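Sequence and computational prediction follow.
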Amino acid sequence: MTTTLKHSLGTQTEPGTLRIERTLPGPIDRVWTYLVDPEKRRSWLAGGTMAQAPGAVFELRFQHTELSDEVAPERFAAYRETHVQHSRVLRIEPPTLLVISWGSEREDASEVSFELSPQGAQTTHLVLTHRRLPDRKETLSVASGWHAHLGVLDEVLHGRAPQGFWTQLEAAEAAYATHIR
């Protein structure tokens, strides 16, 4: 069975850099809270803690089993358990910009930026850029992961229960495999 992707693919702007854009329901302040409030962030990505100043370390606590109605496929069995990742706030300019290190506190870690801009009173444009990915394999993994997580965010912001996180991740992975250099 082939799953159709609900959202367009991101683009690889250069080797090691992925950019995904979404128009999300809700005013910018509401979308911002889903980036920085750990309980709200937990509904689509990861709970944990949140730092409010550049240089501060925070915790992302991934609980993928809570994201939708699916159990992780066998090849993702490790993600059935809680996974903890430490990151660092690099820049924070509420409610328009959040830049964090990804998966490491080291200076050479990859980094993710979330840029928000209002599109009218009830929608927000998100540009997610993940930089300094070391190779194609990691870029493919990150692309499909962000694609699926942002799909869950879209559902949550619409007030719907997310369906099929793992199905969407696998469909995105197959699509990005032909899209990523």
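That came through, no problem. Residues are numbered from 1 along each chain as shown.

CA atoms for contacts and neighbours, from now on please.
Fine.

Give me the distance between the residue most central in space within the chain and Gly120.
The residue lying closest to the centre of the chain (Cα atoms, centre = their mean) is Trp146, at 4.0 Å. From Trp146 over to Gly120 the distance is 25 Å, taken as Cα to Cα, to the nearest Å.

Got another one to weigh against that:
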Amino acid sequence: MTDIMTSGSYGEVIEPATLKIERVLPGPIERVWDYLTKSDLRRQWLASGDMAKKAGSEFELTWRNDELTNPPGQRPEGFGEQHTAVCQLLEYDPPHILSYTFGKHGEVTFTLTPKGNEVLLTLVHRRMPDPGIMAMVGPGWHAHLDVLVAKMRGLKTVPFWDSWVKLKAEYAKRLPI
């Protein structure tokens, strides 16, 4: 297996308080959709939580980042073993568009576009309330998406927290924060 760390392109600010990140994943598109919407698959790369399929519905996401990779790496000071956020589903259009509030930290939209045997995942995180949120969310999405790519491609990941710490320093240089 090949190691993967910060393998994807970096997120970019596409308008104020808005970050966009893209990844290419192995298809079919329905498989990628399942990794976004099914709790048992989503918890492997992001957060667990059952998601309703109707716009306006609330649901909880629970992050347990220590469980994403083995070993997890050194958890930075200030982070607990888990974190939960209440989200609201904004758009649910299988298997192309998924959008929801990200707790109190803006809105996230995933768009899936078939590209032959692969799928282009475009993540746009909008309406981040302050630059400090972007400083955390940019490396967070990058590290989580790297885990998703590794899981879907059968690649070995490096410790999640080590990746996040390295990415946080890199995003601090790249983002207008």
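Received it, and whenever you're ready, just let me know what you need. As the structure is a computational prediction, the values presented were derived from the model and not from experiment.

sorry, back to before: what do we get in structure 2 for the residue nearest to the centre of structure 1?
Structural alignment (TM-score structural alignment) places Trp146 of structure 1 against Trp141 in structure 2.

Spatially, what comes nearest to that match if we skip its sequence neighbours?
The shortest distance from Trp141 of structure 2 to any non-neighbouring residue, by Cα to Cα, 6 or more residues apart in numbering, is to Ile21 (8.0 Å).

so who does that neighbour touch?
Contact partners of Ile21 of structure 2, counting by Cα atoms under 8 Å, 6 or more residues apart in numbering, are Ser9, Tyr10, Gly11, Glu12, Thr122, Leu123, Val124, Trp141, His142.

Translate His83 of structure 2 into the numbering of structure 1.
Mapped onto structure 1 by TM-score structural alignment, His83 of structure 2 lines up with His83.

these two touch, right, its match and Gly48?
No - the criterion here is Cα atoms under 8 Å, and His83 of structure 1 misses it with Gly48 at 10.5 Å.

Quickly list what's touching both of these two.
Common neighbours of His83 of structure 1 and Gly48 (Cα under 8 Å, 6+ apart) are Arg61.

quick one: secondary structure of the match of Trp146 of structure 1?
Assigned with DSSP: H, G, I helix; E, B strand; the rest coil, Trp141 of structure 2 falls in the helix class.

returning to that earlier point: who's more crowded, His83 and Gly48 of structure 1?
Between His83 of structure 1 and Gly48, counted using other Cα atoms under 10 Å, Gly48 has the larger neighbour count: 17 against 13.

Check the spacing between that one and Ser87 of structure 1 real quick.
To Ser87 of structure 1, Gly48 of structure 1 is 11 Å away according to Cα to Cα.

what do these two both touch?
Common neighbours of Gly48 of structure 1 and Ser87 (Cα under 8 Å, 6+ apart) are Phe58, Glu59, Leu60.

quick check, the second one in a strand?
So the one you mean is Glu59 of structure 1. Yes - assessed with three-state DSSP, Glu59 of structure 1 lies in a strand.

ok, now how distant is it from Met50 of structure 1?
Counting by Cα to Cα, the gap from Glu59 of structure 1 to Met50 of structure 1 is 7 Å.

try Leu67 of structure 1
Applying Cα to Cα, the value for Leu67 of structure 1 to Met50 of structure 1 is 19 Å.

mind listing the helices for structure 1?
Ranges of helices in structure 1, per DSSP state H, are 28-36, 38-42, 136-157, 165-177.
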